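Asker: 3D model of this:
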Amino acid sequence: MSAQPQAPTIFDRALIRRRLARAAASGAEDFLVARAAEDLVERLSVVKRDFRRVLDLGSPRPDVALALAAALPGADIVRLSPVPGALGVGRFAAVVGDEERQPFGPASFDLVVSCLSLHAVNDLPGALVQARRSLKPDGLFLCCLLGGGTLNELRTALSVAESEVRGGASPRVAPFSDLRDLGGLLQRAGFALPVTDTEPLVVRYRDLGRLFGDLRAMGATNALALRHRGPMPRAVLARAADVYATRFSDPDGRLRATFDAVWLSGWAPHDSQQKPLKPGSAAMSLEAALKAKG
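Answerer: Reported below is the predicted structural model:
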């Protein structure tokens, strides 16, 4: 039997864990995680289910688990984090673990959620398969991650600046997945009734340094495995600031930064779920249906 192919190493996961630990120790707020936690609770409020066993899978801060504890007072909540210092304290069980090697048995949870974590794993298809297996039949998976439009302004400014100053660009901003690809991954992972949607958030900054400061506070600076290991030259940074201000500023001089929040949802398969009709089983042909519409 041939071995399963390994996922390519896109991210330096050890570096991500160190940066998340540093961000957690600093006590700085993470407005993206806080926003995702609020949106998650709002989305769950319209799902008429009694979730008894719930997993927060790898969210970088405890905001999500705390929001779940408040919204689902009768639920047993487990929070998994790859960083002990980021687990937090609250009405949930804390587990240290890796999103790519989830330590849970099959059919362990009624609900699995993850906010702003899975876009930074090397094996996203594998992580989705594990999440689906850990769900009970007809259990719900609900996830928020950063999509393809995230930090496009910064990516462009750094690429232009480095190409002009150094004659070539190195990877500086992660290659986030687009909506169509993520929907396909849900299906491949075995989820039923997959749904994807996006909610872009545009944040305005006084200057590029403030944007870099927020990214550091989130533990979200460049962790690409193929990143340039040296410091960014001052000439590149200065040129990037000029490009950013010229192309991506508002009339008042504030710089725009886009965070593309993509939401994924899917259900563990169950016989009670709606299923598409089998080919040829329709009572009316497409031609007849179109004529009836006319």
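Asker: Going by C-alpha atoms from here, please, whenever you check contacts or count neighbours.
Answerer: Noted.
Asker: hang on, residue 227 is in a strand, isn't it?
Answerer: No: assignment of residue 227 by DSSP: H, G, I helix; E, B strand; the rest coil gives coil, placing it outside any strand.
Asker: What is the neighbour count of it?
Answerer: Neighbour count of residue 227, defined by other Cα atoms under 10 Å: 16.
Asker: cool, the one 5 residues further on as well?
Answerer: Using other Cα under 10 Å, residue 232 has 10 neighbouring residues.
Asker: That one and residue 266: what is the separation?
Answerer: Here residue 232 is placed at a distance of 41 Å from residue 266 (Cα to Cα, to the nearest Å).
Asker: Check residue 105 too.
Answerer: With Cα to Cα as the criterion, residue 105 and residue 266 are 19 Å apart.
Asker: which one of these two has more residues nearby?
Answerer: Each of residue 105 and residue 266 has its neighbours counted (other Cα under 10 Å); residue 266 has more, 23 against 11.
Asker: Would you indicate which residues of stretch 227-243 are buried?
Answerer: 227, 236-237, 239-241, 243 (16 or more other Cα atoms under 10 Å).
Asker: Show me these that map onto helices.
Answerer: 236-237, 239-241, 243 (DSSP state H).
Asker: thought residue 264 was touching residue 147?
Answerer: No: Residue 264 is beyond contact range of residue 147, at 10.9 Å (criterion: Cα atoms under 8 Å).
Asker: hang on, the earlier thing: with distance to residue 258 as new columns, can the buried residues of stretch 227-243 be given to me in a markdown table?
Answerer: Output for those, formatted as a markdown table (distance: Cα to Cα, whole Å):
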| residue | distance to residue 258 |
| --- | --- |
| 227 | 22 |
| 236 | 21 |
| 237 | 19 |
| 239 | 20 |
| 240 | 16 |
| 241 | 16 |
| 243 | 16 |
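Asker: run this one through as well so I can compare:
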Amino acid sequence: MECSLEAIFDQALVETNRLRTLRSEAPPADFLLKIAAEELSERLAVVERQFEAAAEIHGYTGLAAQALLATGKIGKVTRIETHAAFAAPGDHFTIAPLEQLPLEPASINLAVSPLSLHLTNDTPGMFVQIRRALKPDGLFLAAVPGADTLQELRDVLLQTEVEMTGGASPRVIPFADIRDIGALLQRAGFALPVTDKETYTVRYDSLFELMRDLRAMGMANPLAARSRKPPGRAFFLRAAELYAQRYSDPDGRVRATFSIIYLSGWAPHESQQKPLKPGSAKTRLADALKSKTFD
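Answerer: This is a model prediction of the structure:
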């Protein structure tokens, strides 16, 4: 399968990476998915609403679906995945490509996407598909890796390639800024959009252990514009040396940043709170935020 010139990700390779991870005998590196599943379920738990029909959109092993069901807030969860291998016994399961949502308009009350939207070429289109699938006053929750993710790895791989070859090719995928995610929610027509970010620092013995985890997450480089030439052992030895020089702690272990943007938005409904007209507020923003102002 060839990628179009506009494609950022080679979707065939994305699928290959995800399936290879699922079928690997190596221990899973699913700690980020567990964090996202727990965070999304906690956010759902405080919503004073029941959701009779929910969809987990490309959630890998179904950890998010399990966590959502445990809240007692939803009735049925349909898991949407790219391959039957991702299904577990008893799942309500539908197969669809990563960039397609096989749901009828206004057919679900809740859509949840845990750590998969960052691999779509048409992310705005996915937001629109999710918005259309929600019933009025339906809720969209998602976790999306943010722009600071793997900033250390991006830095050292770029520096290593410039140093050894005089050029550079993309080796770490681009991640969205929180402002871009908020803009996508608004553009897709979601009401009451909310975004916030959590940053997690994970420590490793070296760059090699980090890269092993990335492969175990299915995050080997899927960029359409990636170099097809294997970099070789000398490249990674130099990259590991730079990583240790720039991003190690006193005990010698190195740091890796993972940033997750959590977002929510509602399908519009007449019962929802409407924004005030400009100039009609009765409380100053500084008072509402309990902050000081200086003249």
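Asker: For the residue nearest the centre of structure 2, give me its contacts.
Answerer: Against the mean C-alpha coordinate of structure 2, by Cα atoms, centre = their mean, the closest residue is residue 144 at 2.4 Å. Residues counted as contacts of residue 144 of structure 2 (Cα atoms under 8 Å, 6 or more residues apart in numbering) are 114-118, 176, 260-262.
Asker: The same query, at a cut-off of 10 Å, please.
Answerer: 36, 113-119, 175-178, 181, 197, 259-263 (Cα atoms under 10 Å, 6 or more residues apart in numbering).
Asker: And residue 133 of structure 2, by the same measure?
Answerer: 55, 101-111, 127, 267.
Asker: In strands only, show me those.
Answerer: 55, 108-111 (DSSP state E).
Asker: what two of those are the furthest from one another?
Answerer: 55 and 109 (8.5 Å; Cα to Cα).
Asker: When the two are compared, which one has more neighbours?
Answerer: Neighbours per residue (other Cα under 10 Å) separate residue 55 of structure 2 from residue 109, with residue 55 holding more: 28 against 22.
Asker: Report the contact partners of the more buried one.
Answerer: Contacts of residue 55 of structure 2 (Cα under 10 Å, 6+ apart): 65, 76-80, 92-94, 101, 103, 107-113, 130, 133-134, 140.
Asker: Please pick the buried ones from the residues you listed.
Answerer: Judged by 16+ other Cα under 10 Å, buried ones among the contacts of residue 55 of structure 2: 65, 76-80, 93-94, 101, 103, 107-113, 130, 133-134, 140.
Asker: Okay, and which of those residues map to helices?
Answerer: Using DSSP H, those in helices are 65, 130, 133.
Asker: With distance to residue 274 of structure 2 as new columns, can these be given to me in JSON lines?
Answerer: Formatted as JSON lines, these follow (distance: Cα to Cα, whole Å):
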{"residue": "65", "distance to residue 274 of structure 2": "31"}
{"residue": "130", "distance to residue 274 of structure 2": "22"}
{"residue": "133", "distance to residue 274 of structure 2": "22"}
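Asker: quick one: which of the residues you listed is nearest residue 5 of structure 2?
Answerer: The closest of those, once distances to residue 5 of structure 2 are taken by Cα to Cα, is residue 130, at 25.7 Å.
Asker: related to what we said a few turns ago, going by distance to residue 251 of structure 1, which of the buried residues of stretch 227-243 of structure 1 wins?
Answerer: The closest of the buried residues of stretch 227-243 of structure 1, once distances to residue 251 of structure 1 are taken by Cα to Cα, is residue 243, at 15.2 Å.
Asker: Settle this for me: residue 129 of structure 1 is touching residue 267, isn't it.
Answerer: No: if you go by Cα atoms under 10 Å, residue 129 of structure 1 and residue 267 don't touch, sitting 11.9 Å apart.
Asker: tell me, what's touching those two both at once?
Answerer: Listed contacts common to residue 129 of structure 1 and residue 267 are 186, 190-191; contacts here mean Cα under 10 Å, 6+ apart.
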